[in-house]
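[1] coordinates for the following, if possible.
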Amino acid sequence: MRLGRLSKVTLGAITGLVLALIYVPLLVVLVNSFSTSKNLVWPPPGFTLEWWGKAFRNAGALEALWTSVLVALSSTIIALVLGTLISIALQRYQFFGRDTVSLLVILPIALPGIVTGIALNNAFRTILDLKLTILTVIIAHATFCIVTVFNNVLARLRRMGTNFEEASSDLGAGLWTTFRLVTFPQLRSALFAGGLLAFALSFDEIVVTTFTIGGGVETLPIWILNNLFRPNQAPVVSVIAVVLVVVSVIPIYIAQRIAGSEQTRR
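    This is a model prediction of the structure:
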């Protein structure tokens, strides 16, 4: 289908407007992280690196950063193990209720975060009688991180087919040997991309975290929310927000490049 000149200009203008609405506010945050003002004002009266130094010496921010990394890594590991096992079970085996299980696995990513957060909060506190700690946050994040790994691995399994696995079985290899030597090498890039996406998704999650985190523990997004309107903290918060954006974007970019290179090879 060929578009006329007017259609191209219109679509280009709409695309530019949408991208501006998304990225101009991020650019404002970046510029404000170098502002000499202690408040979020525009335009900045001057520029300085003072806030970047203070941000990286802020004990609360550094502790929150470590907590976010710990939560993201832990939930990603859980998601890699469970997401891979579930995708293999659903793709390679036939059993009653398979479609229902597939729906239930994907559902957490489709539900509003506040619904998931309230449900998990009730489950932890009333049903399981657990105190809200960093462990409950990890479990909560794993519920939706599994989806990214599941989707990546399931798509790869569908493209792989079963010829190599069947040949391995015919040659006498057991289930674990076939997975280790045949299936896993073909899944590595999909697992890596899914793990990166899961890490990024967990690292900047705030809604579910708010309902499942205990007192005295802060992830980086929670720290930003709690310090946003405190006196003289606005520039430091802008610096931490820029760091959060960078840490979230890098895994997504790498995952996209992996997916692009896989598509080019095919």
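[2] C-alpha from now on. contacts and neighbour counts both.
    Will do.
[3] ranges for the helices of the stretch 101-250 of the chain?
    Here the stretch 101-250 of the chain has its helices, by DSSP state H, counting those that start in this stretch, at 113-122, 134-160, 163-170, 175-178, 184-203, 207-212, 220-227, 234-265.
[4] buried set for the last one?
    Neighbour counts using 16 or more other CA atoms under 10 Å place 234-242, 244-245, 247-248, 251-252, 255, 258 of helix 234-265 among the buried residues.
[5] which secondary structure elements does that helix contact?
    Here helix 234-265 touches helix 5-32, helix 50-55, helix 184-203, helix 220-227, going by 3 or more CA pairs under 8 Å, 6 or more residues apart in numbering; DSSP states H and E.
[6] output the contacting helices and strands for the first one.
    What it means is helix 5-32. Packing contacts for helix 5-32, counted by 3+ CA pairs under 8 Å, 6+ apart, involve helix 234-265.
[7] mind checking how far the helix it packs on is from the chain centre?
    Relative to its chain's centre, helix 234-265 lies at 10 Å (CA atoms, centre = their mean, to the nearest Å).
[8] what's the answer for stretch 107-125, then?
    Using CA atoms, centre = their mean, the offset of stretch 107-125 from its chain centre is 16 Å.
[9] list of residues touching that stretch?
    Stretch 107-125 is contacted by residues 129-132, 136, 140, 143-144, 147, 207-212 when judged by CA atoms under 8 Å, 6 or more residues apart in numbering.
[10] of those, select the buried ones using a ChimeraX command.
    Applying 16+ other CA under 10 Å to the contacts of stretch 107-125, the buried members can be selected in ChimeraX as follows:
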select :132,136,140,143,144,147,207,208,209,210,211,212
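[11] which of the contacts of stretch 107-125 sits closest to residue 220?
    For the contacts of stretch 107-125, the closest approach to residue 220 (CA to CA) belongs to residue 209, at 10.6 Å.
[12] the structure of the following sequence is requested for comparison with the preceding one:
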Amino acid sequence: MKRASLRYQLPLFVALAGLTVVNLIPVIWALLISLKQPVDAFAVPPSLIFEPTLEFHYEIWFERGLLGYLVNSLIISAGTVVVSVTCGTLAAYGLTRIRAGRVQAILIGLMAVRMIPHLLLAIPFFVLARYFGLIDTHFVMILALVAINQPFTIWLMKGFFDDVPKELYEAATVDGCSIWQAFYKVALPVVRPGIWVAALFSFLLSYNEFLLALVLTGPNSKTLPVAISEYGAEDITYWSLSAAGSIGIILPVLLFMGVLQRQLVRGFAAGAVKG
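    Down below sits the predicted model:
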């Protein structure tokens, strides 16, 4: 029995390992470029033996001010996560407790809003932000990202609330809990892993946003994706700087996932099991 199971699992493991390696090739290549001098980074054939240097990492983060843009990205991402997850969790709980056919229509409407291309929303957001004097502020980016990502958060959290046994709500009602008390005493502890999953996706969506950041930010609130896009063109030295910045962008995400690894695994597992 174990041999048969291993026989079926081994090809799957090999396939997943191969897929992982393929996905990591661009990251590894960018890391190598960031550690090489341009003459080695763009040599043909590629130079496998070279003297590594951290010159470009130091230059882009400390001499060219990318550290400040990282702070902007973290402020905007953290604000988006707090507002989006809080509002999305409350909205999802409310939709779960409503016993009416209009809930499905609301969910479909939310998903329709999420499907609108960002390019169509960038100009209206820019016009409104300029009218209220919010251009080049963290606040307007947080508002825009919450508006765009909120439907996804609501859909995600509603799936977790739907998996909470109804018997728990009935027991809470028998014990005299109000709807609000049932939320934070009964439902919230059960869906806590799902909240961390929603926080992760909200963080990734806001942290990697480029188009809205390009339109709505300026020198005071520019984010990392916009700042790094300025390096490139014909000067091959800029490509080494861009590679160094790209590797630096990944580190906060890896740190976030590493710290919350246990909660994220529980959340993904809970979301994958129905009934």
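[13] TM-score of the superposition?
    Laid over one another, the chains give 0.80 as their TM-score (TM-score structural alignment, normalised by the length of structure 1), with 252 aligned residues with a CA RMSD of 3.2 Å.
[14] rewinding a little: select, out of the helices of the stretch 101-250 of structure 1, the one closest to residue 25 of structure 1.
    Distance to residue 25 of structure 1, taken as CA to CA, is lowest for helix 234-265 among the helices of the stretch 101-250 of structure 1, at 11.5 Å.
[15] mean neighbour count, the helices and strands packed on helix 234-265 of structure 1: which tops it?
    Highest mean neighbour count among these (mean count of other CA atoms under 10 Å): helix 184-203, with a mean of 22.
[16] average offset of that one relative to structure 2?
    Compared with structure 2 after fitting, helix 184-203 of structure 1 has a mean deviation of 0.9 Å; criterion: mean CA distance after the TM-score superposition for structure 1.
[17] just to revisit the earlier point, could you export the helices of the stretch 101-250 of structure 1 as JSON lines, including distance to residue 44 of structure 1?
    Shown next, in JSON lines, are those (distance: least, CA to CA, whole Å):
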{"stretch": "helix 113-122", "distance to residue 44 of structure 1": "35"}
{"stretch": "helix 134-160", "distance to residue 44 of structure 1": "37"}
{"stretch": "helix 163-170", "distance to residue 44 of structure 1": "61"}
{"stretch": "helix 175-178", "distance to residue 44 of structure 1": "60"}
{"stretch": "helix 184-203", "distance to residue 44 of structure 1": "29"}
{"stretch": "helix 207-212", "distance to residue 44 of structure 1": "31"}
{"stretch": "helix 220-227", "distance to residue 44 of structure 1": "20"}
{"stretch": "helix 234-265", "distance to residue 44 of structure 1": "11"}
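[18] out of those helices, which is closest to residue 22 of structure 1?
    For residue 22 of structure 1, the closest of these is helix 234-265, at 12.8 Å, according to CA to CA.
[19] what's stretch 200-212 of structure 1 aligned against in structure 2?
    Aligning stretch 200-212 of structure 1 against structure 2 (TM-score structural alignment) gives residues 204-216.
[20] same check, this time on stretch 165-178 of structure 1
    So stretch 165-178 of structure 1 sits over residues 169-182 in structure 2, by TM-score structural alignment.
[21] who's in contact with the matching stretch?
    Residues contacting stretch 169-182 of structure 2 (CA under 8 Å, 6+ apart): 186, 187.
[22] for it, measure first residue to last.
    Start-to-end span of stretch 169-182 of structure 2 (CA to CA, to the nearest Å) is 7 Å.
[23] same question for stretch 34-46 of structure 2.
    14 Å.
[24] measure how far that stretch is from the centre of its chain, please.
    Relative to the centre of its chain, stretch 34-46 of structure 2 is centred 32 Å away, using CA atoms, centre = their mean.
[25] and what of stretch 134-147 of structure 2?
    16 Å.
[26] give me the contact list for that stretch.
    72, 75-77, 79-80, 83-84, 125-126, 129, 206, 212-213, 216-222.
[27] the counterpart of residue 110 of structure 1 in structure 2 and residue 152 of structure 2, how far apart?
    Following TM-score structural alignment, the counterpart assigned to residue 110 of structure 1 within structure 2 is residue 115. From residue 115 of structure 2 across to residue 152 of structure 2, the span is 10 Å (CA to CA).
[28] compare the two (neighbour count), which wins?
    residue 152 (21 against 12; other CA atoms under 10 Å).
[29] that one: what's it in contact with?
    Contact analysis of residue 152 of structure 2 by CA under 8 Å, 6+ apart lists 111, 114.
[30] excluding chain neighbours, what is closest to the residue nearest in space to the middle of structure 2?
    Closest residue to the average C-alpha location of structure 2: residue 204 at 1.1 Å, with CA atoms, centre = their mean. Distances taken as CA to CA, 6 or more residues apart in numbering place residue 253 nearest to residue 204 of structure 2, at 7.6 Å, with adjacent residues excluded.
[31] the one you found and residue 147 of structure 2: what is the separation?
    Residue 253 of structure 2 is 22 Å from residue 147 of structure 2, by CA to CA.
[32] what's the answer for residue 241 of structure 2, then?
    Distance from residue 241 of structure 2 to residue 147 of structure 2, counting by CA to CA: 33 Å.
[33] again with residue 6 of structure 2
    In terms of CA to CA, residue 6 of structure 2 sits 47 Å off from residue 147 of structure 2.
[34] secondary structure element for residue 262 of structure 2?
    Secondary-structure assignment from DSSP states H and E places residue 262 of structure 2 in helix 261-272.
[35] check contacts around residue 70 of structure 2.
    Here residue 70 of structure 2 is in contact with 223, 224, 249 (CA under 8 Å, 6+ apart).
[36] which of these are conserved in structure 1?
    With both residues aligned by TM-score structural alignment, their matches' CA atoms under 8 Å, the contacts of those that structure 1 also has are 223, 224.
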